[in-house]
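Chemist: Sequence and computational prediction follow.
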Amino acid sequence: MREVDPRHVRRSAGQRRGPAPADLAASPFRVDRDRVAASPFFARLGGVTQVVSPTGSGLLVHNRLTHSLKVAQVARAIAERLTAQADVAVLLRRLGGCDPDVVEAAALAHDLGHPPFGHIGEQVLDRLARHRFGLPDGFEGNAQTFRIITTTDVRGPTVSGLDLTTATRAAVLKYPWTRLSHPQPHPRTMAILPRGAGEPPDMPGTGSAKFSAYVTELDDFTQARAPFAGRIDPWQQTVEAAVMDIADDIAYAIHDLEDFHRVGVLQHATVSAELNAWQSGALELAGMETTELDKQARRPGCSLEQLRRRLHAKDSWVVDDEAFAAAVGNVRRELVEGLLAAPFDGSVEAEQAVADFSARWTARLVDGVAVLAEPHPRAAHAVLSVQHWHEVQVLKFVHHRFVLARPDLALHQRGQARLLTALVEALDQWLTDRQEAARLPRRLHDLVELADAEYTTLFGLAPEVLVDATGEPPRGRDGVRALARGRAVVDFVASLTDNQAGAMMDALTGRSGRLWTDAFVL
């Protein structure tokens, strides 16, 4: 009997033979891709914010679904390019493989865990999970993605999750550790911290800022990583995860700039002033004291100098001032003097300019990906070249500085944060209302039962992983039940679209006169 490839193993191994009845493909990795694409959690991404919510605004901007499709396109292109090079392919096999179908499946899945309203929703749910419900894991979009594909999505061929192969599950693990406890020693204790493993400066003692699995999914996590033991370090991304991660960076850096050029938010004059001022005054800016630079942050050129210094502080292993200066020059020529030189007016010429900019930069960055046998701890085995890495940092800077830092966006996001906070509190109150508990949405009821079983098992086998910020484990059965309630509410809210979250809050507060809305199609 032929030995099973460990990269093909599913959690259901031994329970059934051959593909599930609904699977149309023979390749196990193609099956993974199809299962993700058919998931309702994937379809939901069409209603989830990328940067700004398109709902009701009339803006033609990326949402999480269109972003995920573009990440998948870029990721597959990188994987096919790398595996086509004979010498690189040998190294890839030694490191555990780089299958284009695995990379594409992981890219399609990578944002499944993003809650309503994007990153602001992630911050709100993490705060509430830790402080209101005492969940040591809190909430993290990447970990929520892993929970969905292994546990809460019920459209796969088994009772829970999509039953994906170990290779695809491992490729989704962008930050292959839990917040606090696994693996040991934990990456946040390393002398050189892997990217994302450090604790947030304003939240000491809370564990890694980024992580890709909750303790409830440790069995799946361990099984997914098993085929890569001895090939890559325990805290290191698989090559397939690294390719997905790079593709996400490329898509984010390019396509969000497209969006905000289209809607007139990204202005030629302000971006030009920032980049030109830094180029002409680089030596003067480099000599400024940090306190003085911070005081003058609004002066053109100063924010870009702050970026250069942050890169030196965090990634001195790769930062090169000549490469940084060249990247600023390239972005100025291509973006400022090229794309932004003429306002977007919806004409054929304007659309072609956007398409040309996107295609040219995407191809350029895809061609800049290489594979390393021994990467720096803050890098992965698949990396962008030094010059391309700097260009991505400058492109992302433009987006952060001239879009994300806008007060009008902040105003909008503060309202979204208040909405999500109120929604979580209202659902928690409903759960604890004995008179009304029987009329809970069935999905929320099922999530409570699922989480209760998970935390009961963990409390019996490894109570130390349930210790909260006070250093105390749950207090008996009531404490376990409280954790389960909290995780269920967070899972439920995180699975809503922007529209559903708003409509449900309107209904719970009596502001809506409609009995049936998409908030209840859950």
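Modeler: Alright, I've got the coordinates.
Chemist: alpha carbons only for contacts and neighbour counts from here, please
Modeler: Will do.
Chemist: As a check, name the ranges of all strands in the chain.
Modeler: Assigned strands in the chain, in chain order: 369-371, 382-384 (criterion: DSSP state E).
Chemist: Of all the ones you listed, which one comes closest to residue 315?
Modeler: With CA to CA as the measure, strand 382-384 is the member of those nearest residue 315 (13.5 Å).
Chemist: hang on, the earlier thing: which of the strands of the chain is buried the deepest?
Modeler: strand 382-384 (a mean of 22; mean count of other CA atoms under 10 Å).
Chemist: Give me the packing partners of that one, helices and strands only.
Modeler: Judged by 3 or more CA pairs under 8 Å, 6 or more residues apart in numbering; DSSP states H and E, strand 382-384 is in contact with helix 239-262, strand 369-371.
Chemist: Pipe those into JSON lines and attach distance to residue 458 per row.
Modeler: Output for the helices and strands packed on strand 382-384, formatted as JSON lines (distance: least, CA to CA, whole Å):
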{"stretch": "helix 239-262", "distance to residue 458": "28"}
{"stretch": "strand 369-371", "distance to residue 458": "39"}
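Chemist: Deepest-packed of those, please.
Modeler: Greatest average neighbour count among those goes to helix 239-262 (a mean of 24), per mean count of other CA under 10 Å.
Chemist: what about that one, distance to the chain center?
Modeler: In terms of CA atoms, centre = their mean, to the nearest Å, the centre of helix 239-262 is set 11 Å apart from its chain centre.
Chemist: All the helices of the stretch 401-522 of the chain, residue numbers only.
Modeler: Secondary structure of the stretch 401-522 of the chain (DSSP state H, counting those that start in this stretch): helices at 407-431, 442-461, 476-494, 498-508.
Chemist: nope, the stretch 251-400 of the chain is what I meant
Modeler: Going by DSSP H, counting those that start in this stretch, the stretch 251-400 of the chain shows helices at 268-280, 282-286, 290-295, 302-314, 321-331, 348-366, 386-399.
Chemist: and here's the other structure:
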Amino acid sequence: MHQQHVDPRAERRSGGDVPVQPDLAAGPFRVDRDRVAGSPFFSRLGGVTQVISSTGSGLLVHNRLTHSLKVAQAARAIAERLNTRADVAVLLDKLGGCDPDVVEAAALGHDLGHPPFGHLGEQVLDRLARHRFGLADGFEGNAQSFRIVTTTDVRGPSAVGLDLTVAVRAAMLKYPWTRLSHPDPHPRHLPAPPRGAAEPPDAPGTGSAKFSAYVTELEDVRQARAYYAGRLEPWQQTVEASVMDTADDIAYAIHDVEDFYRVGVLQHATVSAELNTWLDRAVELAGLSAAELDAQQRRPGRSLEALRRRLHAKDSWAVDDDAFAQAVAKVRAELVDGLLAVPFDGSVEAEQAVAGFSARWTRRLVDAVGVVEEPTTRSGHVVLAVRQWHEVQVLKFVHRRFVLLRPDLALHQRGQARLLTALVEALEQWATDRHEANRLPRRLHDLVELAGREYAELARTDPSALVGATGDAPSGPDAVRTLARGRAVVDFVASLTDNQAAALLDALSGRTGQLWTDAFVL
């Protein structure tokens, strides 16, 4: 009797020891896609800010849910295109595979861990996790996504994570390292660290700026990556993770520009002045010293020149001045002279213009994706063609320069930062109040117990994993309890929507008289 061959990429965390739940799909990777899509953590993304809150803008703009759906759409299209190409089929197999169901599942799950208020919330929770609670790992949205699917989502068959396959868990590891310790040697020490692996220049000693797993999920990382040992470097993305990462870049570059055209924030005159000035005076601007460029940064063309120099410094493997100039000209023709030339007014013509812009650019970028066998450390195996890579950089620049740096957006974000800080402090005080501990929200109570077990085990087996930038290892049960409480509060707050976070703080601070509300569930 022949033993049935089991695909090692389809192995689950449980190893099959957990009773099988009645999944709808037959294929293991399709099952994973359904489990992610059915998760309450996925549903909540509809109430989490992408860049600006849809409730504040008065218009339909992308949230983390619609963003994730579009990333999944682009990721699947890329995987399907690559699989039809005979010239890369052998290479894809050698590197570990590229299944469309795997990349779609990973793309749907890649933002599960994003906290309220988008990247601003991520920065606030990281600061609080490290400085208030002493958590060496801090907080990172990608690592939180991995923690959810492996640990804190209780809707899987064993109430511990979603029990996903090896391939999908590995594909969610966009940055397959922890902040400080794994793998050894750590990629932040490489001569040219992978994207995200370097330490923030203003925070030396704190570990990688981006990472996809906390030390509490290290065993899950090892199990998910074991199949790829010998195929990929320990710090390299799998091909499927690289497809998801590329699709994320494509979706981000296009639909954020689309959103801010709709809202009326992206103005024709200012974007036109920036791009046209650089194109007309590129040689002159290239001759400016760094000090002169910095002093003139508010004048048109200077920010784009600063981007060109930054790309040379960070991504010399890909940057090409001719391709950069062509990309600026392409974006000027399509965005400035095309989309922005007529203000958005909600008409059929305006909606058609947005849809056409989005469809053209998505198709152009998805069609430009290829595979390289030996990429630079700054790139994954899946890459955009040189011309399109530069176009994405210019589109992202427009978004950053004319949206993210706006003072009115900063005004709202400062308020959101204060809200999250106050909420974390209020929940910590509640969790440490022995008279009220038995009335703690059940979800928070369960998270405290979970983290308590995790940190007690780490303190016993690998105390070095709990050492932060200070170099001090926590000692004694009280120190472990403090770490566990901090991680639990951060887990709890990160799982809220924007509105839930605001409503919960209103209730905790006595600013609302409403006792029963659908804004949060205790």
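Modeler: Great, that's in hand. Only a predicted model underlies this, so the values are computations on that prediction, with no experimental measurement involved.
Chemist: looking at the helices of the stretch 251-400 of the first structure, which is closest to residue 27 of the first structure?
Modeler: Closest to residue 27 of the first structure of those, according to CA to CA: helix 348-366, at 25.7 Å.
Chemist: Which neighbouring elements make contact with that closest one?
Modeler: With contacts taken as 3+ CA pairs under 8 Å, 6+ apart, helix 348-366 of the first structure sits against helix 64-83, helix 239-262.
Chemist: Tabulate these (a markdown table), appending distance to residue 482 of the first structure.
Modeler: Shown next, in a markdown table, are those (distance: least, CA to CA, whole Å):
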| stretch | distance to residue 482 of the first structure |
| --- | --- |
| helix 64-83 | 32 |
| helix 239-262 | 34 |
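Chemist: Compare the ones you listed and give me the one nearest residue 439 of the first structure.
Modeler: Closest to residue 439 of the first structure of those is helix 64-83 (CA to CA; 31.8 Å).
Chemist: in the closest one, what's buried?
Modeler: With burial defined by 16 or more other CA atoms under 10 Å, the residues of helix 64-83 of the first structure counted as buried are 64-79, 81-83.
Chemist: rewinding a little: next, format the helices of the stretch 401-522 of the first structure as JSON lines and append mean neighbour count and distance to residue 242 of the first structure.
Modeler: Formatted as JSON lines, these follow (neighbours: other CA atoms under 10 Å; distance: least, CA to CA, whole Å):
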{"stretch": "helix 407-431", "mean neighbour count": "16", "distance to residue 242 of the first structure": "30"}
{"stretch": "helix 442-461", "mean neighbour count": "17", "distance to residue 242 of the first structure": "30"}
{"stretch": "helix 476-494", "mean neighbour count": "21", "distance to residue 242 of the first structure": "25"}
{"stretch": "helix 498-508", "mean neighbour count": "20", "distance to residue 242 of the first structure": "29"}
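Chemist: looking at the ones you listed, which is closest to residue 50 of the first structure?
Modeler: Of all the helices of the stretch 401-522 of the first structure, helix 498-508 sits nearest to residue 50 of the first structure, with 10.8 Å by CA to CA.
Chemist: Pull the contacting residues for residue 522 of the second structure.
Modeler: Residue 522 of the second structure makes contact with 441, 442, 443, according to CA atoms under 8 Å, 6 or more residues apart in numbering.
Chemist: counterpart of the first one in the first structure?
Modeler: Under the alignment by TM-score structural alignment, residue 441 of the second structure pairs with residue 441 in the first structure.
Chemist: Between the helices and strands packed on helix 348-366 of the first structure, which one is closest to residue 451 of the first structure.
Modeler: Here helix 64-83 is closest among these (CA to CA), at 26.6 Å.
Chemist: Now for residue 488 of the first structure: which residues touch it?
Modeler: By CA under 8 Å, 6+ apart, the contact set of residue 488 of the first structure is 444, 447, 448, 451.
Chemist: could you redo the last one with a cut-off of 6 Å?
Modeler: Residue 488 of the first structure is in contact with 447, 448, counting by CA atoms under 6 Å, 6 or more residues apart in numbering.
Chemist: Reformat the helices of the stretch 401-522 of the first structure into a markdown table and put distance to residue 132 of the first structure next to each item.
Modeler: Formatted as a markdown table, the helices of the stretch 401-522 of the first structure follow (distance: least, CA to CA, whole Å):
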| stretch | distance to residue 132 of the first structure |
| --- | --- |
| helix 407-431 | 9 |
| helix 442-461 | 16 |
| helix 476-494 | 8 |
| helix 498-508 | 19 |
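Chemist: Figure out which of these is closest to residue 200 of the first structure.
Modeler: helix 407-431 (19.7 Å).
Chemist: Tell me how far the residue lying closest to residue 399 of the second structure once chain neighbours are set aside lies from residue 232 of the second structure.
Modeler: Nearest non-adjacent residue to residue 399 of the second structure, counting by CA to CA, 6 or more residues apart in numbering: residue 257, 6.0 Å away. Look at residue 257 of the second structure and residue 232 of the second structure: by CA to CA, to the nearest Å, they are 35 Å apart.
Chemist: Helices along the stretch 51-200 of the first structure, start to end?
Modeler: 64-83, 86-95, 100-109, 119-131, 141-147, 166-172.
Chemist: Quick check: which of those helices is nearest to residue 459 of the first structure?
Modeler: In terms of CA to CA, the element of those nearest to residue 459 of the first structure is helix 119-131, at 17.7 Å.
Chemist: tell me what the closest one is packed against?
Modeler: With contacts taken as 3 or more CA pairs under 6 Å, 6 or more residues apart in numbering; DSSP states H and E, helix 119-131 of the first structure sits against no other helix or strand.
Chemist: can we see that at 8 Å?
Modeler: Packed against helix 119-131 of the first structure by the contact rule (3+ CA pairs under 8 Å, 6+ apart) you find helix 407-431, helix 476-494.
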